[in-house]
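> Sequence and computational prediction follow.
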Amino acid sequence: MRNAGADMIAYLRALIDAKRGSPDDDMLSALVLATDEGDRLSPDELISMAFLLLVAGHETTVNLIGNGALALLRHPEVRERLAADEALWPAAVEEFLRYDGPVTNATWRFTTEPVRVGSVVIPEGEFVTISLGAAGRDPRRYEAPDRLDITRPRTAGLAFGHGVHHCLGAPLARLEGHVVLSRLFARLPGLRLAVDAGELRWRGSLMMRGLEELPVFTA
């Protein structure tokens, strides 16, 4: 893993150097050239930003598509409703994000002052991890939270974060989930699991929620 990370950093460093010497009409060139009153991102900041955008924009969407596909494979009645009414797809994507989202825990935060959560006081300067998966199944907010319900009233979920931490790519992720899943099940209406759901292997991660693979029969 360390070697792969080092290789990725070397690749991004060379790519950033190339964009600095010959900028193009793309986001990385814009980041390289961006300035605010003469203040630019440092080379390490540029690499960190590029790394974040690349990983956050890829792995999360992969997991949204995989987890959403699994949810539909396990709930044929929901597939039938979507086949009968394509206008339900945007709501379905929101429900996939709540029901079994691609990110199970938020990135680490830390307290700048003592914070009370229930009967516990978290001291200043402590790291905190927020469980997005638990928030999506909170019975105080969602009726029958363990049920996949694509007609559920829309509420502001936490799958894409909140406030200044709201995901920059949220509109694109929603669109990708909608397009890929709707086309997949329209083209392969006979799609079904090739193994028992209990045999599926989930990736070991404290942050991401995704399958190692999703074996299916196409007909």
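Yep, it's here.

> from here on, contacts and neighbour counts on C-alpha atoms
OK.

> contacting residues around the residue positioned nearest the centre of the chain?
Centrality entry for the chain: nearest residue to the mean C-alpha point is Thr60, 3.2 Å, by C-alpha atoms, centre = their mean. The neighbours of Thr60, taking C-alpha atoms under 8 Å, 6 or more residues apart in numbering as the test, are 102-103, 208.

> ok, it to Phe217 distance?
To Phe217, Thr60 is 25 Å away according to C-alpha to C-alpha, to the nearest Å.

> and the comparison structure, right after this:
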Amino acid sequence: MARVIDLGEFGDGFRRDPHPVYTRLRELGPVHRVRLGAPDAHQETWLVVGHEEARAALADPRLAKDAEKIGIRFLDEELIGKYLLAADPPQHTRLRGLITRAFTMRRVEELRPRIQEITDSLLAEMLPRGRADLVESLAYPLPITVICELLGVPEMDRAEFRKISTEAVAPTSADSEYDAFVKLAEYLTELIEDRRCAGPSGDLLSDLIRTTAEDGDRLSPQELRGMAFILLIAGHETTVNLITNGVHALLTHPDQLAALRADMSLLDGAVEETLRFEGPVENATFRYAAEPLEIAGTPIAQGEPVMIGLTAADRDPARFPDPDRFDLHRDTRGHLAFGHGIHYCLGAPLARLEARTAIRTLLERAPGLTLDGPPGEWLPGMLMRGVRSLPVRW
């Protein structure tokens, strides 16, 4: 039996800064049996912390995303329906093919002026105040506005949707997680019906309702709900954290901030280094061994869960020298912040576009930007990596 490492024993410090723990684990080996901390205490899984091993595992077809293959059905799938992150080929291939017909690179690029317009409007409201919580004033409202407009979510629903979605991806308890998914399922069902009745209107959800493959295949009502769920959740929760983590990293590394201010051509490097250094997703969602296999010589029994550490892998010194240094000039190619393989994040181009726009415009219009106190608490759980608030002044 492999030794089980109880991550809960590292206390709240692990939530605030998991990197020293991941460093210790990598030094012991690339794969470990761990017991998760709150709110998932007592759940055991294999955790992959090495970069090479994580990259290979993300693309390994023997590690299934569909837990039904091993006889498990989870709360989100029961209430929401099957979605991309919980599907394997050929189902995943079919679903991804249908959504990519509607969610194209051209569509993302067409959003560029609107993203700039929203950013300008938010900063026009924020900057006269002299200080603000960056999350509430910019990092949250920008991506939620973009994805809600893209999908046709009414403006009056967005505040409530934010509260529900945050609880779903970073639950504070099992009961609150269940309630959040019940509310999400009810809301998405109503939203899809509203968009269906409204007829063609140019938004992505309306297009998904009417998208038809060459063989006449279309998304079922349950699949539409699952698609709307993953687009709404992944389309804003991760980008909130990307923007916030990027600004926080720059403000706590003044030499890098000065370099960026002096040369805005480094902006792409700043976003990519943020993704590597403090990416918005700490660990990929669970995979399950569809058959017995080995990862770096460690035997994994059929049916066992495997968690792939994106944060841990992206600080592996075997791939990124001096990994705890935030460096805009670093070659970040190969980072795993958006995953790898067939489950590579569909929304990565949109997230990058929003982060570049937000950070560039903020720095240009707030030359005296600095921290105005410590950040808020880090999100619970081991899925999302971000803070609830970031006080800044200028």
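Yep, it's here. Note that the structure is a prediction, hence the values are computed from the model and not measured.

> Could you tell me the TM-score of the two chains?
Comparing the two superposed chains by TM-score structural alignment, normalised by the length of the first structure, the resulting TM-score equals 0.92, with 216 aligned residues with a C-alpha RMSD of 1.5 Å.

> ok, the contacts of Thr60 of the first structure in the second structure: which stay?
With both residues aligned by TM-score structural alignment, their matches' C-alpha atoms under 8 Å as the criterion, the subset of these whose aligned partners also touch in the second structure is 102-103, 208.

> Which strand or helix spans Leu82 of the first structure?
Taking DSSP states H and E as the definition, one finds Leu82 of the first structure inside helix 76-84.

> Can you give me the buried ones in that helix?
Counting neighbours by 16 or more other C-alpha atoms under 10 Å, one finds that the buried residues in helix 76-84 of the first structure are 78-79, 82-83.

> Could you export these as CSV, including distance to Leu46 of the first structure?
Shown next, in CSV, are these (distance: C-alpha to C-alpha, whole Å):
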residue, distance to Leu46 of the first structure
Val78, 43
Arg79, 43
Leu82, 42
Ala83, 44
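
> any idea how far Thr244 of the second structure is from the aligned residue in the second structure for the residue nearest to the centre of the first structure?
Aligned counterpart of Thr60 of the first structure in the second structure: Thr238 (TM-score structural alignment). Relative to Thr244 of the second structure, Thr238 of the second structure is positioned 10 Å away (criterion: C-alpha to C-alpha).

> do Leu310 of the second structure as well
Noted for Leu310 of the second structure: a distance of 18 Å to Thr244 of the second structure, by C-alpha to C-alpha.

> Repeat that for Met384 of the second structure.
Distance of Met384 of the second structure to Thr244 of the second structure, given as C-alpha to C-alpha: 13 Å.

> Please identify which of the two sits among more neighbours.
Using other C-alpha atoms under 10 Å, the more surrounded residue of Met384 of the second structure and Thr244 is Thr244, with 26 against 21.

> How many residues are close by the aligned partner of Glu223 of the second structure in the first structure?
Aligned counterpart of Glu223 of the second structure in the first structure: Glu45 (TM-score structural alignment). The criterion is other C-alpha under 10 Å. On that basis, Glu45 of the first structure has 11 neighbouring residues.

> how close does whichever strand or helix holds Glu45 of the first structure sit to the second structure?
Assigned by DSSP H and E, Glu45 of the first structure belongs to helix 43-74. In this overlay with the second structure, the average offset of helix 43-74 of the first structure from its partner residues is 0.6 Å by mean C-alpha distance after the TM-score superposition for the first structure.

> about what we covered before: so which of the contacts of Thr60 of the first structure comes closest to Asp17 of the first structure?
Distance to Asp17 of the first structure across these (C-alpha to C-alpha) is lowest for Met208, with 31.0 Å.

> hang on, the earlier thing: could you export the kept ones among the contacts of Thr60 of the first structure as CSV, including secondary structure and distance to Leu148 of the first structure?
Formatted as CSV, those follow (DSSP: H, G, I helix; E, B strand; the rest coil; distance: C-alpha to C-alpha, whole Å):
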residue, secondary structure, distance to Leu148 of the first structure
Pro102, coil, 16
Val103, strand, 18
Met208, strand, 20
